[in-house]
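A.B. asks: structure of the sequence below:
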Amino acid sequence: MSLTKQECEDFWSKADKNGDGQLTIQELDKALRSILPPGKGPSSKDVVYMFSAVDKDGDKSVTKKEFFDEMEKPPRRETLEETFKKYDKDNSGSLKRDEIEAVVRDSGAFKGGNVKEITDDIMKEADTSGDGAVDLQEFLKIVS
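C.D. replies: Sure, this is the predicted structure:
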C-alpha cells in the first residue's frame, strides 16, 4: 500500500480514535472497514497480515512511525515487478522453472523446506497457461 502523506494523516486520524498514538488491530480493522464499501473490505485474515507486516517490533500495536514508514515504501506491485525482472535472466518475459527455484532459494522464506518440491508446487499453481513458465501476471497472482 502506498499513500500520500496527507492520505496517511487522514487515515491515521480516523483510525487512532483514542488519540494514544498507537493503533490496535481492532482500530485498524474498524478504520479500514469505515473507508471501504461494504463487502469490499479486507478479510479478518488480511487485516491480521497487514497489521503484522506493519507492527515491526511485535508489540501488538502500530505506532505512527511504523505506519508512516510502511506507507512510504514503494507500491508492492512495483517491488514485485522489479523482483520478477531481476530473476528473468534471459529477459523472456517469463520465469522458467530454474528461475522460480532461484526466487524460492533466495527468498529464505522456505528454510528447511525442499526447494525443488516447493518450486514444483509453485509451478503447478502459478503456470495457469501450462507453458512451463510463469509470466508476470501469473507471478503477481501467486505472490499477491
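A.B. asks: going forward, measure contacts between C-alpha atoms and count neighbours the same way
C.D. replies: OK.
A.B. asks: so which residues of the protein form helices?
C.D. replies: Per DSSP state H, the chain carries helices over the ranges 5-15, 25-35, 44-54, 64-71, 76-87, 97-107, 115-126, 136-143.
A.B. asks: buried ones in stretch 86-101?
C.D. replies: Along stretch 86-101, these residues count as buried under the neighbour rule (16 or more other Cα atoms under 10 Å): 87-88, 94-97, 99-101.
A.B. asks: most widely separated two among those?
C.D. replies: Longest distance between any two of those is 13.2 Å, between Ser94 and Glu101; criterion Cα to Cα.
A.B. asks: the structure of the following sequence is requested for comparison with the preceding one:
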Amino acid sequence: MALTKQQCDEFWRLADTDRNGSLTIQEVRNACRKYDRNLKDKDIASMFCTIDGDDNGRISQTEFTNEMLNKTRRATSLQQCWQKYDVDRNGTLSRGEVMKIIEENFPEKSKNRIIGEFLEFCDLDGNGIITRKEFDDFFCA
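C.D. replies: Just a heads-up that it's a prediction; the model follows:
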C-alpha cells in the first residue's frame, strides 16, 4: 500500500480511534479492513511490523507517513526501472533483460550468481520470464 500525504492523513484520522497519536495493530487492522475486507491478518501484521521502526508495538504518525511516502517513491523508482529494462515493451523481462539489469548494477565477479538468485527468487513460476507482478512482488515484499 502506497499513499499520498493527504491519503496518509485521512487514513490516520480513520485509524487513530482513541486519538492518542499512535496506532496499535488492532487499530491498523480495523482501518485497513474498511478499505479492503479481504486483507489477511498476516499481511496486516507484516505491514505493521515493517512500519513499527522502533519495535515498540505502536506506530507513530511520523513512522506511518514516512513509510507510506517512501513506498510511493519506491514504486516510482520501480516503474522507471521497469520501463528502462523492458526494452521490447512486451510487459515481461526476458533472461537477457534481467542480465542487463544485473550487468549495469552489480560487480562483474557477482553477475552469474546474482542472475541465478534473482531468477530463482523472482521468477516464481519458473518459466524464465519475469512478469511485472513478479517484479513488483519481489521488490515490494
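A.B. asks: hang on, the earlier thing: any chance of the buried residues of stretch 86-101 of the first structure in a markdown table, with distance to Phe68 of the first structure too?
C.D. replies: Output for the buried residues of stretch 86-101 of the first structure, formatted as a markdown table (distance: Cα to Cα, whole Å):
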| residue | distance to Phe68 of the first structure |
| --- | --- |
| Tyr87 | 30 |
| Asp88 | 32 |
| Ser94 | 34 |
| Leu95 | 34 |
| Lys96 | 37 |
| Arg97 | 37 |
| Glu99 | 34 |
| Ile100 | 32 |
| Glu101 | 34 |
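A.B. asks: run a quick neighbour tally on Asn18 of the first structure.
C.D. replies: A count of neighbours around Asn18 of the first structure, defined by other Cα atoms under 10 Å, yields 11.
A.B. asks: swap in Ala126 of the first structure?
C.D. replies: Residues lying near Ala126 of the first structure (other Cα under 10 Å) number 21.
A.B. asks: am I right that it is in contact with Leu140?
C.D. replies: No - at 9.1 Å, Ala126 of the first structure does not count as touching Leu140 under the criterion of Cα atoms under 8 Å.
A.B. asks: okay, and the common contacts of those two?
C.D. replies: Residues touching both Ala126 of the first structure and Leu140 by Cα atoms under 8 Å, 6 or more residues apart in numbering: none at all.
A.B. asks: surely Asp55 of the first structure and Ser61 touch.
C.D. replies: Yes - Asp55 of the first structure lies in contact with Ser61 (Cα under 8 Å); the separation is 6.3 Å.
A.B. asks: list the contacts for Phe121 of the second structure?
C.D. replies: Residues in contact with Phe121 of the second structure (Cα under 8 Å, 6+ apart) are Phe138.
A.B. asks: against Gly128 of the second structure, how distant is it?
C.D. replies: Going from Phe121 of the second structure to Gly128 of the second structure by Cα to Cα, to the nearest Å gives 11 Å.
A.B. asks: list the contacts of the alignment partner in the first structure of Asp136 of the second structure.
C.D. replies: By TM-score structural alignment, Asp136 of the second structure lines up with Leu140 in the first structure. The neighbours of Leu140 of the first structure, taking Cα under 8 Å, 6+ apart as the test, are 77, 80-81.
A.B. asks: from these, list the buried ones, please.
C.D. replies: The neighbour-count criterion (16+ other Cα under 10 Å) marks Leu80 among these as buried.
A.B. asks: in the second structure, which of the contacts of Leu140 of the first structure remain in contact?
C.D. replies: For those, the contacts that are reproduced in the second structure, applying both residues aligned by TM-score structural alignment, their matches' Cα atoms under 8 Å, are Leu80.
A.B. asks: surely Ala15 of the second structure is in contact with Glu27?
C.D. replies: Yes - in terms of Cα under 8 Å, Ala15 of the second structure counts as a neighbour of Glu27; the distance is 5.5 Å.
A.B. asks: show me which of these two is the more surrounded one.
C.D. replies: Higher neighbour count among Ala15 of the second structure and Glu27: Ala15, with 21 against 18, using other Cα under 10 Å.
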